[in-house]
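Asks: below is the sequence, then the predicted model.
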Amino acid sequence: MLKNTTEGKEVPIGVNKRMSADSGCMPPEERREAVLEFMADHGIALPPKAIFRGMKTEMGIHFSYRTVQTILSELEEKGLVARVNKAALDDGDIEPIPKDEAGRRAYYMITMDGRREVNDS
């Protein structure tokens, strides 16, 4: 567990609740399931980099940020996650980004179909 010094005291930071010793050898399907499970556990819209960093901290993944981006794109194509407008999130709204705005930076959020898939596995 990592430690941070605050007012002269060491304070534990990080959770590392599901470290996987062999996550570097994780098959592609398990990687996809891990990303979906992470998103279901957190239940909020997150940018790809936050998903990647959170999975490294909590799950000890060893695959790359690019792999997470690729998985998110695949999950979006299957309707298991949705890209949402990050500006609308500031107002508390969840607004899907139209497919024709593919180049736009977005946050990703798990869909109800994605939650069902996590619950079924």
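Replies: Looks like it came in fine. Numbering: from 1, shown residues only.

Asks: only C-alpha atoms from now on, for both contacts and neighbour counts.
Replies: Noted.

Asks: mind listing what's buried along the helix or strand hosting E10?
Replies: Using DSSP states H and E, E10 maps to strand 9-13. Buried positions in strand 9-13, judged by neighbour count with 16 or more other CA atoms under 10 Å: none.

Asks: here comes the other one, which I'd like you to weigh against the first:
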Amino acid sequence: MPQKTAKEVVLEFLGEHDYPHQPKDIYGGLIYSRDITFSYRSVQVAVSDLHENGHLKKVEIDTDEGVVRDLPPNSSKRARYVVSESGRRKLSE
């Protein structure tokens, strides 16, 4: 069986942990829960690629209103990421 790519591992992890994550939290979670051999930079690239392909969406946590809000794809705000509907379809394949 071929080894999974960083993108596949990241998408699976976020699918299993369905709440907003920053890339560093994703990397820490993968180090803690899986035997990964790739770097934090690889996670950053994977998250960026998954987002560009529509499999992840950017969100922000509004602590004043107590809500998680989608951010526009081109937003430069520091974001957290969650799996999009497209990402969920990919996971179910």
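Replies: Received, thanks. Just so it is clear, the structure is predicted and the values come from calculations on it, not from any experiment.

Asks: TM-score for these two?
Replies: Superposed pair, TM-score by TM-score structural alignment, normalised by the length of the second structure: 0.86. Supporting alignment: 91 aligned residues with a CA RMSD of 1.9 Å.

Asks: now the helices for the second structure?
Replies: Secondary structure of the second structure, counting by DSSP state H: helices at 6-16, 23-33, 40-52, 85-92.

Asks: which strand runs longest in the second structure?
Replies: In the second structure, with assignment by DSSP state E, the single longest strand is strand 56-62.

Asks: V83 of the second structure against E16, yeah?
Replies: No - under the contact definition of CA atoms under 8 Å, V83 of the second structure does not touch E16, with a separation of 9.8 Å.

Asks: quick check: the strand holding E10 of the first structure aligns to which part of the second structure?
Replies: Mapped onto the second structure using TM-score structural alignment, strand 9-13 of the first structure covers no residues at all.

Asks: cool, and stretch 110-117 of the first structure?
Replies: Mapped onto the second structure with TM-score structural alignment as the criterion, stretch 110-117 of the first structure occupies residues 83-90.

Asks: related to what we said a few turns ago, just the angle between the longest strand of the second structure and helix 6-16, please?
Replies: Taking axes from the mean of the first three to the mean of the last three CA atoms, to 10 degrees, one finds that strand 56-62 of the second structure is oriented at 50 degrees with respect to helix 6-16.
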